[in-house]
Each structure stands twice: as structure tokens, then as C-alpha cells.
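Visitor: Prediction below, plus the sequence it came from.
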Amino acid sequence: MMLSLVSLCAREVVSDHSSSPNWLRWVPRELYRPLLEASFAGCRPLAVGELVQRWPERTLRVGGRKRGQTRPNRLCIQALLLAVVRGLSDQRCALQVLDLCGLQGDEGGIGDPMGGWSLTVALCTMVVQARAAALRANRREGERERKRFSAMEREKDVKRERGQSYIRVEEEQEEEEERVDDRSEVAGNERESAGSAGIPTEEEQIKGIRRRMEFGRKREVAGGAGVKENEEKDPESDVLMHVRADLFVNSRSWERVRMALSTLGPLKLQCRYLRVEEISVSSIRTLLDLLPHQGLHGVDVRYSSLGVAGLAELLPQLSTFPVLNSLRLHYCNLDLRRDEPGQEDALRNLSLGLTQLKQLQRLSLTALRLPGQLRVLLSSLPQPLQILELPYLSLSPADLAYLSSSHHAPSLQQLDLSENRLDELTLPSIRRLLSQASGSLQHLSLSGCSLTDGLLGLLLPSLSCCGALKSLAMALNPLSMAGLLGLVRTAIKMPSLRQLLYPNPLEDYQAGLPDLPSSAQLLDWPLDEDTELQTTSSQLNRVLKEGGRSNLYLTYDLLNYDKDLMN
């Protein structure tokens, strides 16, 4: 990866933290982004904290990952979150939206990145701590206001007492003059008679006006305070910053996430992608009730015993999220058995619930044991899918026949049929499906589908017609070296293809492998790494060189294969 001159200079600047007081206050806002990226790349958490605390722009996006770019170090992410809380009280910070979507990943990895589960817990802790800090600041401000109000009241009382003393002195002087002057005595008699008749004197009128004005001011202050206490408070009034992220929740972190989502304070947590594991249907529904409805794009449920009835219960709630376009269900115990009572009704409710997902573009169903029910599920969706993942589903010939002629086929951009056994009966449906999706399909996975040399030879013409295909996964299929070379020669002729995950040929395995091994046997059987792997790699590279395809990446590494890096 070629670094620009600005990036190289930024790395040099952030490398020495002791010099940051000299340059940080003079940095123009245009250089904050390259300096922050250099701080992440060089693992400089102190520089990350100082830059984020003074962030000059309204939005900061840290998520996402480019090819060849590693995720930020755990210490840098922790420094970023601490700086966000400090920046709430820093006048130099203009940050209002923090976007961490795409930053989450699996735990561990090179460089000690912060995984999705740890980052979710850290985000929720940050939200709760920001709320506590805001309450403490409000209490301190309230105490200062109370002291200022008390001082003003004492000052008013002193002025009032001084004014009353001055009025009493004037009254005594007037009474003394009235006793000397006869005309004043007559006037005094008239005032006494007027007073006895219930008419207030001039002095009493002045005093009464002052007293009523003072009481009026007190009632206004008390009334205004009462209105402020009694009026319904806007939940968004205290929000200073919106934090968008992908939330990974399991049974251990569920309570903390629930608390953070229900907390009203300066930080408001929003979720773009919700992934839950080992959580009951009621707990999932509670989380969905707390999430803002406008921001949720995807839900991923894993290892939770939903059942068909539980999923049918969730779907109406999912339909209330207007931009929800992705639903993924992995190992959720959706076992449909027609011989059990109530299964027909549950399947009908499931179909009705799917019709309400108006914006769904991605559907992933892994190991759900619904053989023969693909038509019921997919025909309920109101618009064609763009991403369909159906691994370990034991698809029947009827399922594949429906899929090849469904309204989804021409719109598919990603298709995953891994670990579904293909044979002579299903091959015509697969060829028709590839023909229908040839203009849109970009990523295809047929790993572990029991494709032999003969079946692959019949499938290659249909594969070569997929002109938009960028990545192809064919791992764990029982191919010989001759079959593998035929696959690579076909891949060379596909100009848009950039990545091929190929299977190890049967010749690369140690002796004793069955003639038609399953994908599980191919995965567990030891390879002859000393001789055969080098021979296979050299032959494939020679075929690539002869075909002039230096931009086609070949790999047999199933664990590190990532089709998303092609986008």
C-alpha cells in the first residue's frame, strides 16, 4: 500500500508525544483526519485521545476496513472512548456524531484489536459513565445556582430593611411638624377620619404596592419552577452526541446493553447491526423495543432456540424497522416437522411475518432443518433478494428447482449453497439458476457440495457465463488435479473474477482417503505438505502465467478467505 506524503508526515508528527503541546493547537482542521489515522496505525493512544477530545468536525467515523488495513489497537479504541467523554465538557470539541459501524470484529487477531463483544461492553459502559458525569455536573451547577439565589435574596432583604427604616424616619419628622402646625393638625384629623372610614392613606398605598410587587415576583419564580418540574421533558433535550455502532450481545452482556439503551443522558447509543447469541425470544424483543427504529439495518441471531413459533413472534416486531434489509439466522433450532401438531399454523404465521419485511434484501439461513419449505419462505418476501445464504440446509431437488425459477434468481448478487449436496438430479436446477443470475451474481460459494470431476465439467459452462462474478469458493469438493486445473483454466477466462478459493486435490492428501470423501473427511484428513502442496501451487501458478491473469488471486486457505475484501 502506497502512503501519501501527508500520511508519512503525519506518522512522523504523532511518533513523539512529548512534542504534541507544541503543534496540536496550531493544526488546521483538515489535518486532524490524517493525524488520527497515523495515530491508529502507529498505536499512539495518547495522540488519539488528544485529537478526539479536540475534534473540530461534527462527525467522526472510525469504522470500516480497507484491504490491507488492520483494525485499530485495543488501547487506541479505549483512548478514543475516554476522549469522547472528556470532549463533552471541552469547548474545543465540535463532535456530535461518532460512527463506529464496521469497527467490530471477532475477538483476538493480529495487533490485539478490540472484538465486537468487548467493544459493545465498552460502549455501554461509556454511555452509563457519561450519564453519571452529567448528573454530577448538574448537581454542582444546581448547588451554585442555589447559592447565587440565596445571596440575591439576602441582598434584597437588606435593601428592603434599609428602605423601611428610611420611611419610618420620614414619618416621625412629619408627625413632629404636624403637632406644631395647626393646619397640619386639621389635616391630620381629616386623615384620621378617612382612615376610620376604611380609605388607605398615601403612605399605606405606597407600602401596599411595594408589598404586592414583591409577592408577585415570588409567585412568578415559584410558579416558573413548578412548571419546569411538572412539564414533560423531551428525551432528546439532554443528548449532546449520537454514537452509532454495531452491537454484539450475548447472555452475559445483555443486562449492560439494556441499561445503556434505556439511559437518558448526553450520549445516545444507536445500532446499525444487531448480533445476538444464546438469548431468548423475550430478551431479543426487549432489545428491539429499546432500539431507535430509524437506524437498524440488520439483525443476526445465532445459537438461540427460537423455533418456528419464536421466529414468527419476532417478525412483526422486526417489520416496525423501516430500513431493515438484512436478517440472518444461524443454528436457531428451526426444525419443522409436519407430523407434530401446530406446525402447519406456525409455518403459516412465519410466512405471513415474512411478507411484512418490505425492505429485506439479505436472508441468511444456516442449519435450520427446513427441507422442502424454501418455496413457502422465499415466495412470501415482497421484493427480490440480493443476498441469499443457505448453507447446511439439506436443500431438496424441489427447493433448488423453485429457486432457479423464482423471482429472486435474476437479482441475486451473492449466493451461498455451501454444504448442500449436489448430484445429477439437482445439477439442471443449478445450471438454470446460474443462467438466470449470470448478469448480477458477484459472489458464489459451492464449497462442500460433493462436486466431482464429472459434475464440475457439466457445471463449468454455466459458471463461465457469469460475467459479473468476482469471487468463487469451491473448497472441500472431491476434485482430482485434472479437475482442479480445468476449474482454474475456466476461471482465467472470466475477466471479472478476482478471487478463487480452490479445493486441495485428492492427490495432496495422505493415503487412506475414501474414493468419494465427504467435506468433513476432506477437512479432517491430513495433507502431504512436504511434496504435493508445492507441486500443486507451482502448476496453478504456471497456468495463471500462461493465461496472463496476474490479477486473479488463488488460495486454498478456507479460514482466511474473505470475499468482502473484493468490494
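Guide: Perfect, I can see it now.
Visitor: drop to CA atoms for contacts and neighbour counts, all remaining ones
Guide: Noted.
Visitor: close enough to count as contact, Gln359 and Thr320?
Guide: No: using Cα atoms under 8 Å, Gln359 is not in contact with Thr320; the gap is 11.0 Å.
Visitor: For the two, indicate the residue with more neighbours.
Guide: For Gln359 versus Thr320, neighbours defined as other Cα atoms under 10 Å are more numerous around Gln359 (19 against 15).
Visitor: Now that one: which helix or strand?
Guide: Secondary-structure assignment from DSSP states H and E places Gln359 in no helical or strand segment.
Visitor: Included below, for side-by-side comparison, is a second structure:
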Amino acid sequence: MAHSLVSLCAREVVRDHSSSPFWLRWVPRELYRPLLDAAFTSCKPLAVGELVQRWPERTLRVGGRRKRGQTAPNRLCIQALLLAIVRGLSDQRYALQILDLCGLQGDEGSMGDAMGGWSLTVALCTMVVQARVGAQRIQRREAERERKRFSALERERDVKRERGPWKKGKEANEDETSTGNNELGGKDRESIRSNGNLGEDDVIRGVRRRMEIERKRETGMTGVGCSRKEVEEVDVNSDVLIHVRADLFVNARSLERVRVALSTQGPLKLQCRYLRVEEISVSSIRTLLDLLPHQGLLGIDVRYSSLGVSGLAELLPLLSAFPSLNSLRLHYCNLDFRRDHPGQEEALRHLSLGLAKLQGLQRLSLTALRLPGQLRVLLSSLPQPLQILELPYLSLRPADLAYLSCSHHASTLRQLDLSENCLDENTLPSIRRLLSQTSSSLQHLSLSGCGLTDGLLGLLLPSLGGCWALKSLALALNPLSMACLTDLVRMAARMPSLRHLLYPNPLEDYQPGLPDLPSSAQLLDWPLDEAMDINTTSSQLNRVLAESGRSDLCLTCDLLNYDKDLVD
């Protein structure tokens, strides 16, 4: 109740930006967090900027995992945050040292005005470069101010040196006139002559010093003969003021900008937690990995890049240099394995050796890599058992599933995705054995598009019901009847941990002409019968669920908006 009251008050405070000069000076540091959250929620970019520019703590975390129904921050608020970070660097009282933006990005192309991963990456790189340019400008201004001050001191010192011999000679002449002693006057003249020589040396040294200062100014104030590029490099080598942690999304359009930002030395240091790359070569990925610090990178996601088996075998040894790496995701990377292709067997062995070096790997996602019959070669080389294994569109064979059900990964899996792999009578024993092995650990299971018929699912239901830790189950795009779906819902109602069930549209809801055993692609493209109301099916299944006494289980057939992560 107190937290809700604080949030409500914070929203009222940030609503009127014109009043911010009055309350900002009196805000205690423990209220900055709820005020910033309220500014993001209410989409008040000016309030975001003012709060971040005066942030009183060493660490600022914005982003993270969003709760169900919570949207990503507005684009304008994120831009205001980044601008405030750059402005705060000029304030010596600025306390911020770590800026954590991991998980801040929204989905690309989503509703609203959220900033996607690619846009956020480009904005962060621009912020890093702007901070470097601003630091250089401040350093040049301070150096010019120091040079002028030093030149003024030198001129004043030189004037005193030049006047010194003249004053001493004048005093000696006055003494000689007053005493009238020719002998003493001669001695004083000798002294004047000797003092005059020392004064000339001082004058010469002062002139040389001024000449050196002028030459340094002409060559960039860093020494004789230094080029402008060398001057900038010297200016850039300053201490890092703020470490910026983020998830980076890189493709061919942003590759050069990200490379420049990662190699920039300045007040902001960009660090990466999860690296996602799309449509770039192995050599470009190597360049990015060379610029990242070895500590801190948790995962890499490679998509739509024609790596090939040999390219992936070349990439894996580079990943072994990151001890914290626990996630490797490869989507549509053209790893089509063909035994008749020369060199493929050798490349596959190198691939296995590269995977063996990933000591901390816990998540492996392989999408549409077309490696039939090679699952044992890939997974047996991993030193630690996996917790998350995603193998959609992998053309798995019965031997692959037989190995998986007996592997050292089976008893530790928390998430398993076998979507779009054909399951039939030959693979059914292996699937049942696999579900038995993972019954105490498996939380998320996807068998969408696997060709499960009423008979196959009926034989599989007892094994599914034994997975007592299961939280989400996806069975979309399987050719199932309404009667089978009713049995499925009754079984799901008896699973206490299950919170989300993605079921397929029953065959009765499609227009006539659908094949007897339709594929997932046919079920996806075939039109639904307009005479059948989709809400009728949903109402019937929810009635069955209510009769079983369950109200906390969500039933849905919306494949596009299904998100298993919302269950947690």
C-alpha cells in the first residue's frame, strides 16, 4: 500500500514540468527512483532528463525484464536519458558510474513508440562518440586556458629578468656619484658588467621559452612535430567516468558505427551483455568480439548469416575466450550438412571441438540448420548439461531423439523446443522417455507443428501429465479434433503448475478441402470456416476448464501473440 501511494504521488509530481525547479532541489536521494519510474510511465521526457542529469547514486538501471502487460519505455524518454548522461559528464558532482540498460529495448515493429534493439544500439553508439567529442572540446578549452595563463606568467617573469640588470646598473651609478670613489666605482662597474652578462642569459632563456610555447601551440600543444591525429589520441586517453552496459543489435548497416563506439576511448565505455548480429560475415563477427571485454558477455545470437559448418567451426573458438558466455543462438545460418560435400566431415569434427570449449554454456538454440542425424556429435561434446535446448526446424531423425532422451542433458532441461520436427510412431518411445527424464525440471515445452494426430497425442498425454513442473505447453498447428482438445484441456487442468496452454484450431473449424493429414504450413494458410465462430471453440474449452475447478490457467490459440516468458 505504501509503495502504491509513493508511485501515485510521484506521478503527480512529474506531471507538471514547469514546477520541477521548485521540487528538484528538495528531493531526497531515495525518491529519485520512484520519480524516474513515474516519468517513464507517464512519458515525461523532460522530467527523465532532469532526474538522470542529477542522479545521486553510483548505479542507474533502466530496463530489465518487464512484467506482464508492462510496455517498453517511450523512445523520447530514452533519448532524453541518453542526452542527460552526456550533459552530466561536465558536472564534477555527478555521482553516476554505472549505467545498466540491459533489456531496455522493445520489440522491433511493435505497437507504440518503443525503441527497438537496433535503434537503441545506434543511439548508444552516438552517445559514446558525442561524449568523446565533448571531452576533447573541454580538454582543448582547458589546455588553451592553461597555455594563456602560463604565457602570461612567462611574460611577467621575462619582464622582471630584463629589468633586473638595468636597476642594478642605475643603483651602482648613483653610489659612484655620491661617494666620488673611482676605485670603488671601478669595482661596481665590474660587478655591473658581470651582473649584466647574467641578465642577458636570463633574457635569452626567456625568449627561447616563448619560442617553444609558440611552436607547441602551432603543433597542437603536445610537443614539436606531433600531428593533429596524435594530439587527438593523446586527448582521448582519459579515465572512463561511466561504464554503459547494454544488449547490442548489429547488422551490416550499423556495423561500422558499433565498431567505432567500441574502440572509442573516452568518458563513456560501452559494454555488451547479449550480442545479436544479423547478416554479417564471420570476419565481421570476429572484429566485434575482439573489441568486447572478455568479462561480461553472456550470450551471442547469430541470425540470417551464411556461416556454413566451416564458418561456425571458425567462430566457436573465438567464443571460448568469454568465460561468462552461457547462451549461443544460431538462427537460419545455412548449416546444411551434406556428407557428399568435400570437407564437411572434417568441419563437423572441428565444430564438435569448438563446442567442447564452451565450459559455461547453458542455452543452445539451433533453428533451421538442417543437421539431420548429427545431434549426438553436437551435444555430446558439451562439457556441462544444458538447461535450455531449442531445436525447431532441425529435421531431427529418430536416432537424434533417441540420443537426446538418454543424454546427460535430459534430466536438467528447463525449456525444450522441438517445434516443426516430425513426430510419429517411430519417435514416440523416445519422446515419452525424454518427458519421463525431464518430468521434475521441465517448465516450458513446445511441440507445435510436429504432426501430432489424435492418436499420437492420446498416447502422449500420460507422459505430458507427468511433467508436474511444466508451466507452459505449446501444441499449435497440429491436426487435432475438438474431442482431442477437450481431453487435452482436462489433462492440463490436473497439472497444478501449468499456467499457459497454446492449443491449435480444431480441424472442425477449417473450411472443407483440408487434407486428411495436413502439414503445419497447410494449417497455417488454410482459411477457417466463416460459419464456425472461433469464440465458440474457446468458450467450450473454457467451460471444460471451469468444470475442473481451474481459473489460473490461460487457454489461447493466438500463435502470434503467445509468449511463454510472460508465464514467469
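Guide: On my side now, so go ahead. Only a predicted model underlies this, so the values are computations on that prediction, with no experimental measurement involved.
Visitor: Give me the TM-score for these two chains.
Guide: The TM-score (TM-score structural alignment, normalised by the length of structure 1) is 0.91; 554 aligned residues with a Cα RMSD of 2.9 Å.
Visitor: Give me the mean distance between the top strand by length along structure 1 and structure 2.
Guide: Ranked by residue count under DSSP state E, the longest strand found in structure 1 is strand 267-277. The superposed strand 267-277 of structure 1 is, by mean Cα distance after the TM-score superposition for structure 1, a mean 0.8 Å from where its aligned residues fall in structure 2.
Visitor: tell me which residues in the helix or strand just after that strand are buried?
Guide: With elements assigned by DSSP H and E, the helix or strand that comes after strand 267-277 of structure 1 is helix 281-290. By neighbour count on 16 or more other Cα atoms under 10 Å, the buried set for helix 281-290 of structure 1 is 281, 284, 287-288.
Visitor: With stretch 547-561 of structure 1 instead?
Guide: 549, 552, 554-556, 558.
Visitor: same thing with stretch 7-24 of structure 2?
Guide: 7, 10-11, 13-15, 20.
Visitor: Repeat that for stretch 397-409 of structure 1.
Guide: Residues 397, 399-404, 406-409 are the ones in stretch 397-409 of structure 1 that count as buried (16+ other Cα under 10 Å).
Visitor: And for stretch 120-133 of structure 1?
Guide: In stretch 120-133 of structure 1, counting by 16+ other Cα under 10 Å, buried: 120-131, 133.
Visitor: Looking at those, which is nearest Asp181 of structure 1?
Guide: The shortest approach to Asp181 of structure 1 among the buried residues of stretch 120-133 of structure 1 belongs to Ala133, at 72.5 Å (Cα to Cα).
Visitor: Can you tell me how far the closest one is from Arg86 of structure 1?
Guide: Separation of Ala133 of structure 1 from Arg86 of structure 1 (Cα to Cα, to the nearest Å): 10 Å.
Visitor: Then Pro517 of structure 1?
Guide: Distance, Pro517 of structure 1 to Arg86 of structure 1, using Cα to Cα: 60 Å.
Visitor: Kindly reformat the buried residues of stretch 547-561 of structure 1 as TSV containing secondary structure and distance to Lys218 of structure 1.
Guide: Shown next, in TSV, are those (DSSP: H, G, I helix; E, B strand; the rest coil; distance: Cα to Cα, whole Å):
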residue	secondary structure	distance to Lys218 of structure 1
Arg549	coil	86
Leu552	coil	81
Leu554	strand	82
Thr555	strand	81
Tyr556	coil	82
Leu558	coil	77
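Visitor: Could you dump the residues you listed into JSON lines with distance to Glu57 of structure 1 added?
Guide: JSON lines is the format used below for the buried residues of stretch 547-561 of structure 1 (distance: Cα to Cα, whole Å):
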{"residue": "Arg549", "distance to Glu57 of structure 1": "44"}
{"residue": "Leu552", "distance to Glu57 of structure 1": "40"}
{"residue": "Leu554", "distance to Glu57 of structure 1": "42"}
{"residue": "Thr555", "distance to Glu57 of structure 1": "42"}
{"residue": "Tyr556", "distance to Glu57 of structure 1": "44"}
{"residue": "Leu558", "distance to Glu57 of structure 1": "42"}
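Visitor: Going by distance to Val48 of structure 1, which of those wins?
Guide: Leu558 (35.3 Å).
Visitor: wait, isn't the closest one in contact with Leu500?
Guide: No: between Leu558 of structure 1 and Leu500 there is no contact under Cα under 8 Å: 10.8 Å.
Visitor: rewinding a little: taking the buried residues of stretch 120-133 of structure 1 one by one, which sit in helices?
Guide: Those of those mapping onto helices are 120-131, 133, per DSSP state H.
Visitor: Of these, which is the nearest to Leu60 of structure 1?
Guide: Leu123 (15.3 Å).
Visitor: list the contacts for that closest one?
Guide: If you count contacts by Cα atoms under 8 Å, 6 or more residues apart in numbering, Leu123 of structure 1 has them with Leu81.
Visitor: Please report how far Leu487 of structure 1 lies from Tyr556 of structure 1.
Guide: Counting by Cα to Cα, the gap between Leu487 of structure 1 and Tyr556 of structure 1 amounts to 13 Å.
Visitor: again but with Ala473 of structure 1, I slipped
Guide: 9 Å.
Visitor: Give me the common contacts of the two.
Guide: With Cα under 8 Å, 6+ apart as the test, Ala473 of structure 1 and Tyr556 both reach 501-502.
Visitor: Asp113 of structure 2 touches Cys77, doesn't it?
Guide: No: with contacts counted by Cα under 8 Å, Asp113 of structure 2 stays clear of Cys77, the gap being 10.2 Å.
Visitor: would Leu473 of structure 2 count as being in a strand?
Guide: Yes: counting by DSSP: H, G, I helix; E, B strand; the rest coil, Leu473 of structure 2 is found in a strand.
Visitor: Looking for the alignment partner of it in structure 1.
Guide: Using TM-score structural alignment, the partner of Leu473 of structure 2 in structure 1 is Leu472.
Visitor: quick one: its match and Met494 of structure 1, what's the gap?
Guide: 11 Å.
Visitor: Now the residue nearest the centre of structure 2. Nearest residue, chain neighbours left out?
Guide: Nearest to the mean C-alpha position of structure 2, counting by Cα atoms, centre = their mean, stands Asp247 at 0.5 Å. The spatially closest residue to Asp247 of structure 2, leaving aside those adjacent along the chain, is Tyr274, at 4.8 Å (Cα to Cα, 6 or more residues apart in numbering).
Visitor: contacting residues for that neighbour?
Guide: Going by Cα under 8 Å, 6+ apart, Tyr274 of structure 2 touches 246-248, 297-301.
Visitor: In contact with Arg337 of structure 1, which residues?
Guide: Gln343.
Visitor: My error: substitute Leu96 of structure 2 in the last question.
Guide: 55-60, 242.
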